[in-house]
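1. The following comprises the amino acid sequence and a computationally predicted model.
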Amino acid sequence: MSEAATLARPPAGVPQDRIVDFDIYNPFHGQHDLHVAWTQLRDSTPHEVVWTPYNEGHWIALSPDLINQVYSDATRFSSRVVLVPKSTAGEAYGDFIPLSLDPPEHRPFRKVLNDKLYGSAIHPLEPKVRKLTVDLIESFVANGRCDFVHEFAEELPLRVFMQLVDLPVEHLPKLKHLADQFTRPDGSITPAQATEAFKAYVHPIIEERKAKGGNDLLTHIATSEVNGRPMTESEAARLAIQVLVGGLDTVVNFMSFTMRLLAQAPEVQARLAANHDLHHAAINECLRRLPLVSSAREVVADVEVDGVTLARGDMIVAPTELYALNPEMNADPLKYDLDRKVRNHMAFGSGNHTCPGQFLARMEMKVLLEEWFARIPRFELEPGQTLRHRGGIVGGCEPFVLRWDVG
């Protein structure tokens, strides 16, 4: 554990065997695999819910049923605060909407996002996504190697997202740094400072888009109505910031987890290169095997769960990793199996706040597999690397190098 001064005191009455040495931002004990770290925690205790003194102290849901309840039952687990530590990252992020709103208040704001991110609204983007994907792969394919995180994963989804919101690519480093302060803070600035920086960036853009018009997502937010009235400037800015934070991290990391896994599975590569009809199953199996979000909720009122009392105002983290990686939900859950008949997962969350960007993420992954395997049918991890994952609200991969035979 860290120094005792940095750790919270357990709530009164919490049994000692419920207290675990687990920091979601640094969950690793003797290894550096995010999913193994979570399963080690689950396997270390018979309980469905445990308490950790890290990050101001909070509960962690371990069973699939409880994880699902935390995401789905807003009457007991509120989205008012979704990050830990509660008093810093949690309260700062709670200024953004619609994730910090519970039903029914969140619905009109969520509809604004759905209008631009669901189903048919995403289809027109595919040609642009495909061209950018091809251009990126062609830029390094002849080299026989690439740093996948830096040369592809941090390029494709972020550039596509910047097109979606019609913002200059040159603004990406600043925006990505601010977004990371909520999911994996590095201490360079506080979450409150990141929030203020986002507001300073977004407010003039919202004013400009209201006057100028256009078809991009930020203009749609700036000019939309909720409950039969125009959104206030504050509401539009808070919704826009939520979009920016959500769009600048998750797909980058999911692509990185996926390609690192496939690099270690030559038999899967051979099948995907030979049969594009398997790509859909491959994406779904990656979503099942590689979930990476561990969001939190605030307890609405004192409630007994698995023999302990969660008090009003307590925070509980619900790792989507442990929903899919439980043998009750999927047989042999750590195995990557293209032929799996049933895939139970919560990679995009559950309930009212299921990720609105899932259609764009799936399309980007589909295009990646199609264009990658058309040019690089066999690849591997370059030997001698130290491979590490990152913890956090959204898990990630440290950069790694892939290599392949040229020609």
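-> Noted; the coordinates are in hand. Numbering: from 1, shown residues only.

2. from here on, contacts and neighbour counts on C-alpha atoms
-> Fine.

3. Around residue 307, how many other residues sit close by?
-> As a burial measure, residue 307 scores 10 neighbours (other Cα atoms under 10 Å).

4. nope, residue 336 is what I was after
-> Residue 336 has 18 nearby residues by other Cα under 10 Å.

5. put this beside the first:
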Amino acid sequence: MTSAKPEPAPSCPVHDYTPYELKPLGEWTAFYDQLRHEAPVVKNEFGRGYFIPTRHEDILAVLQDPETFSSEALVAYEPDPSYKWIPAMIGGEEHRQWRRQLGPYFSPREIERVDTRVRARARGLIEELAGRGSCDLMTDFALKFPTAVVLEIVGLPEDDLPFLMALEEDINHAIGDPDDVVRRKVAAIGAVKQYLAEKIAQRRARPADDLITKSLDMRIDGRPVTDDELLNWWQFLIQAGLDSVAGMLGYFFHHLATHPADRRRIVDQPQTIPAAMEEMMRAFSFIVTGRKATRDTEIAGCPVAAGSMVQLALKMSGRDDSFYDHASTVDFDRGTSNHLAFGAGPHRCLGSHLARRELRVALEEWHRLIPDYGLGEGEPITEFGRSSGVNTLPLAWAVRAG
């Protein structure tokens, strides 16, 4: 009697987990590492189900193939979104026209022009904290700093910051039943749009020297952009400005608070900050984005049917040992900037120059004013499996005399 042959291992292992689950910091990273070691592609049955490429080369290939993997849906468990963020969720010539017109406002030259304002904003917030001896980095600095910078550049009142941060909480950090979370997210997006519609109407009536007024003159295919298009663009910009840099700062400061040698190097050799930033962005990329298959295709041998969603957890790329030597180790001398923290392909982050400037200024000004710090007491540090960063980061330091 011959024994039955074992069934071949599936080319795409199936899981069923919720990305809304809060876990202690590091557990999601370990889980994603496990998936990458398990197979080049896995499938999560959460929602309607979606595929997850786990290795750098496949994640990069999806990002660079917008014809096969459309950005019309950016959240893997929302395949038919009721919103349309511009320019992130459009493609082809229309997308190129938006990028050409928006690009100059976020160019290195333009970002250099606003450096003084960005630095003053960071310095003011940090000076207020320095004498306290402790803070929650996320609520006291990481969320306030980039949001205030974006509001200033765009031309929105600083007094509106608490209102927009509360909406951002529902868009990116809501917890609970997934259906309720989605409803809260959609409602918050609607509230942001209503707020922006009022600001656009005000600028049409009373133009000002700000980005909102300048955007009113943009044209697509020779026609003026519509108010609805402007709302979708501004809603996306505000949301991105509220959350992405803040999330990265959380991971940066957690690493530096728990690795004194790296922190001391930044204090003693501030010229190393740009390289340190690139390395930490590689190691701690937290953005999770999605794409929708436009045709029957495959990823690393795993069949992907037309209409299927694909989730790209950029952290999985940065921690891929087949692409980066000792990928889980943070090495400020690695000398690499070819990470995917800002994505890749035609939809690579339009605001990457501003984000880098904000991150660099935050590290420079913080370590000039508060050079020695560690983790403080407070709520457990947790994170979602989806894009949002850490939820809290208590820090503590000795207050300087005088």
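-> All right, it came through fine. Since this is a predicted model, take the numbers as computed values, not measurements.

6. Give me the secondary structure label for the residue mapped onto residue 316 of the first structure from the second structure.
-> With TM-score structural alignment as the criterion, residue 316 of the first structure lines up with residue 310 in the second structure. Three-state call for residue 310 of the second structure (DSSP: H, G, I helix; E, B strand; the rest coil): strand.

7. Tell me who's in contact with residue 310 of the second structure.
-> By Cα atoms under 8 Å, 6 or more residues apart in numbering, the contact set of residue 310 of the second structure is 50-53, 76, 290-293.

8. please redo it, this time with the cut-off set to 6 Å
-> 50-52, 290-291 (Cα atoms under 6 Å, 6 or more residues apart in numbering).

9. Reformat these as a markdown table; add neighbour count.
-> What follows is the contacts of residue 310 of the second structure, written out as a markdown table (neighbours: other Cα atoms under 10 Å):
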| residue | neighbour count |
| --- | --- |
| 50 | 22 |
| 51 | 25 |
| 52 | 27 |
| 290 | 25 |
| 291 | 27 |
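
10. distance from the lengthiest helix in the first structure to the second structure after superposition?
-> Among all segments of the first structure classified by DSSP state H, the helix with the greatest residue count is helix 191-212. Compared with the second structure after fitting, helix 191-212 of the first structure has a mean deviation of 2.7 Å; criterion: mean Cα distance after the TM-score superposition for the first structure.

11. just stretch 252-260 of the first structure next, same as before
-> So stretch 252-260 of the first structure averages 0.8 Å relative to the second structure (mean Cα distance after the TM-score superposition for the first structure).

12. Name the residues that touch stretch 40-54 of the second structure?
-> So stretch 40-54 of the second structure is contacted by 12-16, 36, 59, 77, 309-311, 316 (Cα under 6 Å, 6+ apart).

13. So which of the residues you listed sit within strands?
-> Under the assignment DSSP state E, those contribute 14-15, 309-311 to strands.

14. Serialize those to CSV and add fields for distance to residue 171 of the second structure.
-> Formatted as CSV, these follow (distance: Cα to Cα, whole Å):
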residue, distance to residue 171 of the second structure
14, 28
15, 26
309, 21
310, 21
311, 18
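
15. Report the buried members of these.
-> The neighbour-count test (16 or more other Cα atoms under 10 Å) marks 309-311 as buried among those.

16. quick one: which of the residues you listed is nearest to residue 128 of the second structure?
-> Closest approach between those and residue 128 of the second structure, by Cα to Cα: residue 311, at 40.1 Å.

17. check contacts around that closest one.
-> With Cα under 6 Å, 6+ apart, residue 311 of the second structure has these contacts: 52, 76, 289-290.

18. Would you point out the most distant pair within the residues you listed?
-> Farthest pair in the contacts of residue 311 of the second structure, by Cα to Cα: 52 and 289, 10.6 Å.

19. Now do the helices in the stretch 251-400 of the first structure.
-> Per DSSP state H, counting those that start in this stretch, the stretch 251-400 of the first structure carries helices over the ranges 266-274, 279-289, 321-324, 358-375.

20. deepest of these, which one?
-> helix 321-324 (a mean of 26; mean count of other Cα atoms under 10 Å).

21. That one vs the second structure, average distance?
-> Mean for helix 321-324 of the first structure is 0.8 Å (mean Cα distance after the TM-score superposition for the first structure).
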